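[1] sequence first, predicted coordinates after that:
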Amino acid sequence: MELLTLLLGLLVSAVLCFYAWSSMYRPQNLPPGPTPLPVLGNLLQLKTGQMVDSLQQMHRKYGDVYTLYLGPRRVVVLCGYDAVKEALVDQGEDFGARGLLPAIELYSQGHGVIFSNGDRWKQLRRHTLMSLKNFGMGKRTIEERIKEEAISLAEEFKKTEGAHINPTAYFSQVASNIICSIIFGKRYGYDDPQFLQLMHIIDEIFRAMSSFWGQLFDIFNVVMKHLPGPHHHAAQIAYQLDKFVLERIEEARKTLDPTSPRSMIDTFLIKMEEEKSDPSTVFCMKNFLTNTSSLFVAGTETLSTTLRHGFLLLLKYPHIKCKVQEEIDRVIGRQRVPEPEDRSSMPYTDAVIHEIQRYANVLPMNLPHAVANDTQFRGFTIPKGTDVFPILAFVLRDPKYFQDPFAFNPDHFLDDNGSFKKNKAFMVFSTGKRACLGENLARLEIFIFLTTILQRFDISAPENTESIDISPQMVGFSNIPPTYKISFKPR
C-alpha cells in the first residue's frame, strides 16, 4: 500500500511538473529556439563569460530572431542590423521598455532614467536631457572643461617620464571628472581623497557586477534574489555611492540659488521643491540618487574602457597611430589644443575613432529591452513583458555592413577618396528611444582626449607589436581590453 501511494505521488508530481513546464514554455507562435529544460530553461547551453559566443551559436542555427529561456525567464534575441533596427526604430513604441537587469534591480528598484519605465521614465528622460543640454552637450563651457581635463591628463602622463604604466586609473579619473563637472559643477584633483573614494566605489561596483557571482545572479535571478550571498554586493556598494552623492547634494543645497542653477544637482533640487506638494511626483530622492549614480557609473566606465581599447589598438598598429599623428600635425599643429570643429577636417582620425568604438564593442549585449504590449514581429507573437536582447555585437560585426567585421580596419569608415563615410550599422550607442543619452558628449570626449594625447606624446609598449593581445574580453555585460602597459614620451 505504501509503495502504491509513493508511486501515485511520484506520478502526480511528474504530471504537475510536465503541466508547469508545458504551460511555461509552450511555443504560442514565439520565434524558434532551443528546447528548454524544466526550471533550468536553456542555461546549460550558455557559458558564463562567453555569453555572446553562446548566442552566436544559436544565431547560426535559429536565425536573426529566436527565443531562449534563462530559467523561467523568456528572452527574445535580435541579431544583426536589420532585425535590431526594425525592432528598436520601426517598432520603437513596442520595444521601448527597459528589460530586467537583476544585479542592478536590487538597487534601482525601477528608479532612475536608465532603469525606469512608463511615465516615470518619460519625465526623467526629459529632465535629464534638458540638464545635459544646459550643463553638457552643445555648450561651450563643457567643451572648455573637456579641453582642460585633456590638458590635465597630459600633465599627469608627463609626470611618468616615459615609464611604462597601466593607464586604467588615469582614463577612469579623466572620464569621471567630466561627469563630476556636469553633475556637481566642479572637477577634482587626481589625488583628492574624495575623488579617490569615488573612483574606488565605482570600481567596486563594476567588479561586483562582473564577478562570477554577479554573472550567476543575472542568469539565476529567480532563485538567487531570495538567497544571501556575494551576489548582493553590487547593490550594497551602490548604496555607498548614494551616500557620496547625498553629501554633495547637501553641500549644494546650502548655496542653492533657484534663479541660477550651476549643475544637474541644482536643477533636480529646484524641481523637487517645485513639486514637493505632489505625492505622485517622480522628482523624489530615490529617483535623484539612482539617476545620479547610474549616470556616474555609465559615463565613467564606458568612456574609460573605450580609451583603454583605443590606445591598445594604436600600440598594436603603429602605422595607424602615425597616420593619425600626421593628420593632427597638418590640421591642428602642436601649439594649440584640438577643437571639436577640427574633427570635420580630419577624416582619417574620425574613421579611426569610429573603428575603435566598433571593434571595442564595449556593451556587446546592449542593455535589455522589453516589449510594452503583445507585439507582432516578423510573423511571430511576442507576449507583453518579454525581455528582448538586441545584441550590439552582432550589429557591429554584421558582414552585410562591414566587409571584414572581425578585423580592426579604419577603411570601414573611409570611401575610395579617403573621405569619411557613415555606416548605418554603427550602433555603438544603441538606437531608438533607449539610445544612450550621452552620445554626443561621449563623441566629443573621445575626440578631444585622443587627439590631445597623440598631439603631445609618442606611445610605445614594452613588448613587440606581434605579442600585443587586442582581443576584447567579456566581463559581466561589458567588453574590456586585456591589461597592458604603455609609455607616453613627449614628442
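    Arrived safely. Numbers count the residues shown, from 1 in each chain.
[2] from here on, contacts and neighbour counts on C-alpha atoms
    Will do.
[3] so what secondary structure elements neighbour the host helix or strand of I356?
    According to DSSP states H and E, I356 maps onto helix 347-360. Counting contacts by 3 or more Cα pairs under 8 Å, 6 or more residues apart in numbering; DSSP states H and E, helix 347-360 packs against helix 285-316, helix 318-331, helix 439-456.
[4] another structure for you, compare them:
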Amino acid sequence: MDVIWILMGLLLGLVSIQFMKLRQAAALLPPGPTPLPFIGNLLTIKFQLHHRTLMKLSEIYGNIMTIWVGQTPLIVVNGYEAVKECLINNSEQVSNRPTSPYFKVYSEERGIILSNGLNWKLQRRLVLKILRNLGLGKKVLEWRINVEARHLVEEIVCQKGSATDPNCCIMNAVTNVITAVNFGHNYSLKDEVFHHIINSTNVVANFFGTHWGQLYDAFPWLMHRLPGPQQAMYKHLRFLKEWMLQEIRQHQQNPSPEPQDVVDYYLEQISKEKDDPSSTIGEDNLIHVLMDLVVAGSETVTSTLQWGLLYMAIYQDVQVKVHKEIDAFVESIENLQYEDRLNMPYTNAVIHEVQRVSTVVPLGLPRQCTQDFKLNDYSIRKGTTIIANLASVNMDSKQWKFPDTFNPSNFLDNNEHFQANTAFLPFSAGHRI
C-alpha cells in the first residue's frame, strides 16, 4: 500500500511540475487555451487540427494564438491580415519547414516540400528548370492534359448516367499527367499497380491531418511501437518509395538518347555533379522529389476537380451559365487552351470560386521560424512552428462579398469581368508557395 501511495505522489508531483512548465512556456507565447500536462490542447481540438475548430478558437483568443500538440506549441494564424503579415511580410523569417516526427518519416528531410536550407533551394531550382524543359506553361503540357481530359470525359460518358464514384477515374487522369511528366508513361484504369499507387498516395497524403497523425506527432516513440493506422502508413510509404526506385532503375537500364521526363533530366544532372562532394543532387533526393510531385500534385488536383463536380451538380444554374459560355466561345473542346480563360470570365470565376470555397489544403503545410521576429505585438522565437489557416483567409468576411457561400460573383466586378483578389490563397503564400 505504501508503494502505491509513493507512486501516486510521484505521479502527482510529475504532473504538477509539467503543468507549471507549460504555464511558464505559454506565458511567453500568444494566447490560447490552457494546455494540459503531456497532451497539451489535444482534447480541446479533439485530436485533430481542423480549420473550422481553429477559426472558432480564434474568436476567443484572437487571430494569432497558440495551440499545444502534446508538449509542442504551434502558433496558429487566422484571417487575411494576420496571414499576410506572417507569410508575405515576414516571408524570409518563416521559410523553413519543421522537422516533425511524421515529416521526418515521410521525407527524411529530402526532396522539395519538406526540406530546408541549401538542399531545398537546389532541389527546387533544378526541378523548376526540368519542368520548364518539359513544357510547364507551354503547349506541350496542355496537350498532355487535354488527352487525359478527353479520356476522363469518355470514362464518365460510359457510365450512361448511372450513379458512380468519380474519384478513381479523376485520380487516374490527374496521376497520368504527372506520371507522364515524371516517368514518360502512364497507367490504365484497370491496372492493379495503379490502384495500389492511388490507395497508397491517399493514405500517405491524408495521414498528417487525422487524429492518428496528431497522436503520432505528439507521442512518436509510443506510436511507432503500437498497432494502428500508422503501421499501415509505413507500409504504403515503403511501397511508394520502392515504386520510385523501380522507375529510376528502369531509366538507368534503358537510357534515352535525349531526356524525355523528370527522371531522365535528374539522372543527367546526377552524372554531371558526381565528382562534387558537396552536391545534394543524388538518388535519395530524386526519390523524394518524385514523391513530392506525385503525392502533392495528384491529391490536390483530384480533390479540386471533385469539389468542382459537386458544386456544378448542386448549383445547376451556374453549370448552365458555364456551359453556355464555353459553347459560345469554343468551337472545338479539343482545342481548348489555358489562355482561353481570358475570354471566359464567368468560367474562370467559377474555377477560382471552387478553389476558394473548397480550400483543399486548408492549413497549408507548417512553417518554422528561421530567426526571432515580431508578429504584430508578439515575439516569436526561432524554431517555433507556425500554422497559417488558409481556409480562414478564403472565408474572411472582410475580404469577400459572399464569404460563406459558393458564389462566382466573388471573382466578378460589376461589369461581369473577372476580378482577382489578393485574399485568394488556395496554396499558401511567400517563399514556400
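    Structure received. Just so we're clear, the structure is a prediction, and the values are computed from it rather than from any experiment.
[5] same list (the helices and strands packed on helix 347-360 of the first structure) but as JSON lines, adding mean neighbour count.
    Formatted as JSON lines, those follow (neighbours: other Cα atoms under 10 Å):
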{"stretch": "helix 285-316", "mean neighbour count": "22"}
{"stretch": "helix 318-331", "mean neighbour count": "17"}
{"stretch": "helix 439-456", "mean neighbour count": "20"}
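[6] tell me which of those helices approaches Q376 of the first structure most closely.
    helix 439-456 (30.0 Å; Cα to Cα).
[7] show me where the stretch 51-200 of the second structure has strands.
    For the stretch 51-200 of the second structure, the strands defined by DSSP state E, counting those that start in this stretch cover 64-69, 72-77.
[8] between the ones you listed, which gets nearest to V140 of the second structure?
    When the strands of the stretch 51-200 of the second structure are compared by Cα to Cα, strand 72-77 sits nearest V140 of the second structure, at 39.6 Å.
[9] mean deviation, that closest one versus the first structure?
    Here the mean offset of strand 72-77 of the second structure against the first structure after fitting is 0.5 Å, by mean Cα distance after the TM-score superposition for the first structure.
[10] what about the helices in the stretch 1-150 of the second structure?
    2-26, 51-61, 80-83, 101-107, 117-133, 139-157 (DSSP state H, counting those that start in this stretch).
[11] buried deepest among those helices, which one?
    The highest mean neighbour count among the helices of the stretch 1-150 of the second structure, using mean count of other Cα atoms under 10 Å, belongs to helix 80-83: a mean of 22.
[12] from the middle of its chain, how far away would that one be?
    In terms of Cα atoms, centre = their mean, to the nearest Å, the centre of helix 80-83 of the second structure is found 19 Å from the chain centre.
[13] do the same with stretch 43-59 of the first structure
    20 Å.
[14] pull the residues that contact it.
    Stretch 43-59 of the first structure is contacted from outside by 33-34, 65-66, 69-71, 79, 212, 215-216, 219, 364-365, 393, 474-476, using Cα atoms under 8 Å, 6 or more residues apart in numbering.
[15] what do you get if the cut-off is 6 Å, keeping everything else the same?
    Here stretch 43-59 of the first structure makes contact (Cα atoms under 6 Å, 6 or more residues apart in numbering) with L70.
[16] just stretch 77-93 of the second structure next, same as before
    63-64, 369-371, 388-389, 392-393, 396, 429-431.
[17] V428 of the first structure maps to what in the second structure?
    Counting by TM-score structural alignment, V428 of the first structure corresponds to P426 in the second structure.
[18] which SS class is that match?
    coil (DSSP: H, G, I helix; E, B strand; the rest coil).
[19] save the helices of the stretch 1-150 of the second structure as a markdown table, and put in distance to L226 of the second structure too.
    As requested, the helices of the stretch 1-150 of the second structure are arranged in a markdown table below (distance: least, Cα to Cα, whole Å):
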| stretch | distance to L226 of the second structure |
| --- | --- |
| helix 2-26 | 23 |
| helix 51-61 | 28 |
| helix 80-83 | 37 |
| helix 101-107 | 15 |
| helix 117-133 | 33 |
| helix 139-157 | 41 |
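[20] ok, P101 of the second structure - contacts?
    Neighbours of P101 of the second structure in contact, by Cα under 6 Å, 6+ apart: D217.
[21] what's the residue most central in space within the first structure in contact with, if anything?
    Nearest to the mean C-alpha position of the first structure, by Cα atoms, centre = their mean, lies L363 at 4.9 Å. Contact analysis of L363 of the first structure by Cα under 6 Å, 6+ apart lists S478.
[22] residue in the second structure paired with it?
    L363 of the first structure maps onto V361 in the second structure, by TM-score structural alignment.
[23] need the winner for burial among the strands of the stretch 51-200 of the second structure.
    strand 64-69 (a mean of 25).
[24] which strands and helices sit next to it?
    Applying 3 or more Cα pairs under 6 Å, 6 or more residues apart in numbering; DSSP states H and E, we find strand 64-69 of the second structure packed against strand 72-77.
[25] residue range for the strand it packs on in the first structure?
    So strand 72-77 of the second structure sits over residues 73-78 in the first structure, by TM-score structural alignment.
[26] got it, and stretch 403-410 of the second structure?
    Against the first structure, stretch 403-410 of the second structure falls on residues 405-412 (TM-score structural alignment).
[27] what's that stretch in contact with?
    A351, V352, E355, R397, P399.
[28] before we move on, what about stretch 259-277 of the first structure?
    Under Cα under 6 Å, 6+ apart, the answer for stretch 259-277 of the first structure is S131, I182, I183, F184, G185, F283.
[29] got a list of what the fifth one touches?
    Residues near G185 of the first structure by Cα under 6 Å, 6+ apart: S263.
[30] what's the mean gap between the stretch of helix or strand V245 of the first structure belongs to and the aligned bit of the second structure?
    Secondary structure from DSSP H and E places V245 of the first structure in helix 233-254. Once fitted to the second structure, helix 233-254 of the first structure is off its aligned match by 1.5 Å on average (mean Cα distance after the TM-score superposition for the first structure).
[31] next helix or strand past that helix?
    helix 264-274.
[32] that next one: how far from the chain's middle?
    With Cα atoms, centre = their mean, you get 26 Å for helix 264-274 of the first structure.
[33] what's the answer for stretch 171-180 of the first structure, then?
    With Cα atoms, centre = their mean, you get 15 Å for stretch 171-180 of the first structure.
[34] what does stretch 77-91 of the second structure give?
    Taking mean C-alpha positions (Cα atoms, centre = their mean), stretch 77-91 of the second structure and its chain are 18 Å apart.
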